[in-house]
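Trainee: just to be clear, the model below is a prediction. Sequence and coordinates:
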Amino acid sequence: MNVIGRLTRLFGLVVIPVFGLVSPLLVIPAITSTFDANAWVAVALGQSVGGAASVVVELGWGLNGPQRVARQSPAISRLTMAMSVLSKFVVFVPVTIVAFFVAGGLSPAHQLESGLVAIGSAALGLSCSWFFIGTQRVGSLVLTDALPRMLCAAASAMLILLGAPLWTYAVLGLLLPSLLSVSLAITLNGVSYSHFRKFSFRRIIGLIVCQGSALSGRALSAMYIALPVTIVTLAAPAAAPVFAAAERLQRMYLQLLAAFPNMMQGWVGKPGTRVAKRSRINSAVLYNAGLGVVAGVAYSFMAPAVAAFVFSGVAPIPFEVACLGGVLIFFVSTSRATGGLALVSLRKIHVIAWSALAGSVIGVPAIFVLARYYGPAGGVLGEVIAELVVLCVQLVTFATSGKRDAQADRVDGTSAVNPITSRQ
């Protein structure tokens, strides 16, 4: 693909997270300026529990799906989308019932609204955005996913400012756009009833089991990615508003940064020789790490000022918390490349699950204990520790695989390619 084509695709993949960034920027100020801090905690808790549930609903398709459809013909890719949608909806109903009662039971106030937000947040896992990322159809992704979410978020913010109840955000701002997104993706991609008829319930259950490796990594990751607000609320309720604000800004910022590794999915996953493939992988890791350094420093200085606007003074973010968030952003940006790009391309998805398990085992108690004694800063530090453990496990596997490939190249008589100077 020429330079103009790559720049166009990059622009489109940046526009999509920007739309996703605008949505909460429209809604959160409306909530925090209309309701009290307890309402913000209830919403954040619902998003935390629902975010973990959405990982289960998503079934790991966002991890191994893009590179899979990148190699498929249009006809086969339609069947893949149909499989994905069916399998997700089978999981969606029982998972959201559990999420509703968990969020409602843990919320100190606005229990019904917190449970509904959990359902709406869990519905994010239904998205077919991974499909359009893999097929590099950026325009379709904007039309089917980013635009509906932004419009529904704006509508819910407007209604809340006009006096609508808090649950308006859950139903109109979260659940409705997710259902619209799936419907539009199916229609736009030409998936018909005949595609869905090819899969029996037994076959769908088998597919869910087959997605186990990708799902296990995602589900374990949710322990230290989606659930920290829940953990901190249990450990130190007084720290919950500020921690939830910092955590939310971090995730919004990381959503914007996701454009970069998403753009590389098709490039890293395309067919090629072993040497060329390793060159692309190495480059992807280096580029994402560099992006993480720049983005982390920028976040450290911007977060306190942005929080003052977004959260209407309800949850001010101290500078030390912002700096820890910047370190977290660097680790996440790098692990997105070592895990979601490198290990997937090397067919070592099981290592992502092991790294997530290590991060959860160390990170969850670290978040709880540190938040209990050091408040919001301790909670973010626990997240940093979890992400560092994940990154170390992935880097060790990645480095070991590189050494084995280099030895194989010498045996085959293949000269190594410099990952910095060589591009494909």
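Mentor: Received it, and whenever you're ready, just let me know what you need.

Trainee: rest of the way, CA atoms for contacts and neighbours
Mentor: Fine.

Trainee: so how far is stretch 232-249 off the chain centroid?
Mentor: For stretch 232-249, the separation from the chain centroid amounts to 20 Å (computed by C-alpha atoms, centre = their mean, to the nearest Å).

Trainee: hmm, I was thinking of stretch 156-174
Mentor: Distance of stretch 156-174 from its chain centroid, counting by C-alpha atoms, centre = their mean, is 24 Å.

Trainee: would you mark the buried spots in it?
Mentor: The neighbour-count check on stretch 156-174 (16 or more other C-alpha atoms under 10 Å) flags 156-157, 159-161, 166-174 as buried.

Trainee: what is the nearest of these to S360?
Mentor: Nearest to S360, judged by C-alpha to C-alpha, of the buried residues of stretch 156-174 is L174 at 27.2 Å.

Trainee: if we can go back for a sec, and the two most separated of the buried residues of stretch 156-174?
Mentor: Spatial extent of the buried residues of stretch 156-174 (C-alpha to C-alpha) is set by the pair L161 and L174 at 17.0 Å.

Trainee: hmm, back to that, mind listing which of the buried residues of stretch 156-174 are in helices?
Mentor: 156-157, 159-161, 167-168 (DSSP state H).

Trainee: structure two is appended below for comparative analysis:
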Amino acid sequence: MTEPSTAHRRQGLAPRLAGFFGIPLLSALAPFIILPFVSRIAGQTGWGDIVAAQAIGGFGAIAVTFGWGIFGPPAVAQTAAEHVRQRLYRDSLVVRGLATVFVLPVCLLITWAVVGPHHLTDSLLMAGALTLTGLLPSWYCIGIGQPMLMARYDVLPRLAAALVSVPLMLATHTIWPYPVLTTLALVLPTAMFTRRILAGYDASAEPHRSLWAVLRQTAATAGIDAAGNAYGSTPVPISTATLSPADGSAFSSADKLYRVGLTIVVTSIGNAFQGWVLDPAAADRRRRQLLAMGAHAVTGVLGLVFLATLGPWVTGLVFGTDVAAHRAAAAWYGVAFLFISLSTPLIRNLLIPSGRGRFVLAGTIASSILGLALMGWGAARHDATLIAFGLASSEVLLVALLAGPALRLLPPAAATAGRSAS
């Protein structure tokens, strides 16, 4: 058996939430284990460089994924045919492998151009390791509703790499053990997962398709990812290149706390709800959609309050008082957190599954243009608050553009009359 049965995949919401919230919570422990050591080894002059390299690597991972993180889960969730799911996974390997060949050198070159000389090797290794995370199979685990598979082949190996790297970093007073071990912890498990999923798959039995046809499957969602991350991943590289080392490091701390929060909360809740909401056997689809949107809204408000009020204190405690986030930037990151929480179910549960990828891409491009323009203005003024405001404005505009069309795609209320959630 290559993966859990369809019956197993159709589990209730509570187990999904427990798994997809608890597993990313373990994943989020890695930054809190590692980054306090990294920030203190790098110091005020190097912390911004390391975070910039992580941001560049994060954008590289999105490019390597080439839209499969958005397209893949609903595509897998809405089919029960094992050979179709295997074909989808194989297609993703072809596309993501090809993307890696082009994206990895570009990310390393950008990192070399942006960061300073003191931690150049560490920064290059960090950017490379994070770029390769685009090869991880988490999207497939989300689609089949199996968080434990994601834990086994993604989260736990990387958490183990973080734990092992701590004594090596302390012994050498260098940062390189962390990205090197992280790379090993994602390449080897991904190879094992691939062997498991594709066991018994006969590619020759499938109709022949050109590489272009394989690429076209996720072209629109790849554009959405690229456009969204054009403004989502650029604040730290921009701040590192244009602000003083002290201000750039403080800005990087706000950004890092924001992204850890997205991983723990927004991503995990989105992953938990997506397969459940899109389950083809569900009889109460409208109620499930509304419940998902409500959960994301509450999550977003809590994240906004946390970042705006406790962000400076938490970053000072975790990363060091000399690189603690400034309150104004942390508050705008909180606004961004709220609106990315609101947009997540609209995109992942309504628009993309309904074939509105091009519409989402157009809205994301418009948001990117606004965000990048404001960030460029902030960079020219050497104003960290304005750069953070640019990120928040992008997310606000995206929700404003997508909300109406997405809500019109909600299933009719009559479809759930007299029924209860499974």
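Mentor: Now that the structure is in, tell me what you want to look at. Keep in mind the model is a prediction, meaning the values are calculated, not measured.

Trainee: circling back to that earlier point, can you redo the buried residues of stretch 156-174 of the first structure as a markdown table with distance to N288 of the first structure?
Mentor: What follows is these, written out as a markdown table (distance: C-alpha to C-alpha, whole Å):
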| residue | distance to N288 of the first structure |
| --- | --- |
| S156 | 35 |
| A157 | 34 |
| L159 | 39 |
| I160 | 38 |
| L161 | 39 |
| L166 | 38 |
| W167 | 38 |
| T168 | 37 |
| Y169 | 34 |
| A170 | 33 |
| V171 | 35 |
| L172 | 35 |
| G173 | 31 |
| L174 | 30 |
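
Trainee: quick one: map G363 of the second structure onto the first structure.
Mentor: Matched by TM-score structural alignment, G363 of the second structure corresponds to S355 in the first structure.

Trainee: residues contacting its match?
Mentor: Listed by C-alpha atoms under 8 Å, 6 or more residues apart in numbering, the contact set of S355 of the first structure reads 217, 389-391, 393-394.

Trainee: one more: S300 of the first structure?
Mentor: The contact partners of S300 of the first structure, by C-alpha under 8 Å, 6+ apart, come to 319, 322-326.

Trainee: related to what we said a few turns ago, host element of the match of G363 of the second structure?
Mentor: Using DSSP states H and E, S355 of the first structure sits in helix 349-412.

Trainee: give me the distance from that helix to the chain's centre.
Mentor: Distance, centroid of helix 349-412 of the first structure to centroid of chain: 17 Å (C-alpha atoms, centre = their mean).

Trainee: from R280 of the first structure, how far out is the residue most central in space within the first structure?
Mentor: Closest residue to the average C-alpha location of the first structure: Q255 at 6.9 Å, with C-alpha atoms, centre = their mean. Note on Q255 of the first structure: its distance to R280 of the first structure, by C-alpha to C-alpha, to the nearest Å, is 23 Å.

Trainee: could you do A308 of the first structure as well?
Mentor: From A308 of the first structure to R280 of the first structure the distance is 41 Å (C-alpha to C-alpha).

Trainee: who's more crowded, these two?
Mentor: Shown here are A308 of the first structure and R280; by other C-alpha atoms under 10 Å, R280 has more neighbours (22 against 15).

Trainee: surely that one meets R423?
Mentor: Yes - here R280 of the first structure reaches R423: they are 6.8 Å apart, a contact under C-alpha atoms under 8 Å.

Trainee: trace E82 of the second structure over to the first structure, please.
Mentor: In the first structure, E82 of the second structure lands on P74 (TM-score structural alignment).

Trainee: what residue of the first structure matches up with T344 of the second structure?
Mentor: Here T344 of the second structure is matched to R336 in the first structure, going by TM-score structural alignment.

Trainee: what is the burial count for that match?
Mentor: 21.

Trainee: what sits against the residue lying closest to it once chain neighbours are set aside?
Mentor: Distances taken as C-alpha to C-alpha, 6 or more residues apart in numbering place P261 nearest to R336 of the first structure, at 7.0 Å, with adjacent residues excluded. Applying C-alpha under 8 Å, 6+ apart to P261 of the first structure gives the contacts 284, 288, 336-337, 341.

Trainee: just give me the match in the second structure for V380 of the first structure.
Mentor: In the second structure, the residue equivalent to V380 of the first structure is A388, according to TM-score structural alignment.

Trainee: try T34 of the first structure
Mentor: Residue pairing (TM-score structural alignment): T34 of the first structure is matched to I41 of the second structure.

Trainee: that match and H173 touch, don't they?
Mentor: Yes - assessed by C-alpha under 8 Å, I41 of the second structure is found in contact with H173 at 6.5 Å.

Trainee: tell me the buried residues in stretch 109-129 of the second structure?
Mentor: Residues 110-112, 114-116, 119-120, 122-129 are the ones in stretch 109-129 of the second structure that count as buried (16+ other C-alpha under 10 Å).

Trainee: among these, which lie within helices?
Mentor: 110-112, 114, 120, 122-129.

Trainee: the nearest residue to L391 of the second structure once chain neighbours are set aside and I387 of the second structure, how far apart?
Mentor: In space, and not counting its chain neighbours, L391 of the second structure is closest to G371: 5.5 Å by C-alpha to C-alpha, 6+ apart. According to C-alpha to C-alpha, G371 of the second structure stands 9 Å off from I387 of the second structure.

Trainee: do Y153 of the second structure as well
Mentor: Separation of Y153 of the second structure from I387 of the second structure (C-alpha to C-alpha): 36 Å.

Trainee: those two: who's more crowded?
Mentor: The residue with more neighbours, out of Y153 of the second structure and I387, is I387; 30 against 24, by other C-alpha under 10 Å.

Trainee: assess the claim that the more buried one and M375 are in contact.
Mentor: Yes - taking contacts as C-alpha under 8 Å, I387 of the second structure lies within contact range of M375: 4.4 Å.

Trainee: which neighbours do those two share?
Mentor: In terms of C-alpha under 8 Å, 6+ apart, I387 of the second structure and M375 are both contacted by the residues P235.
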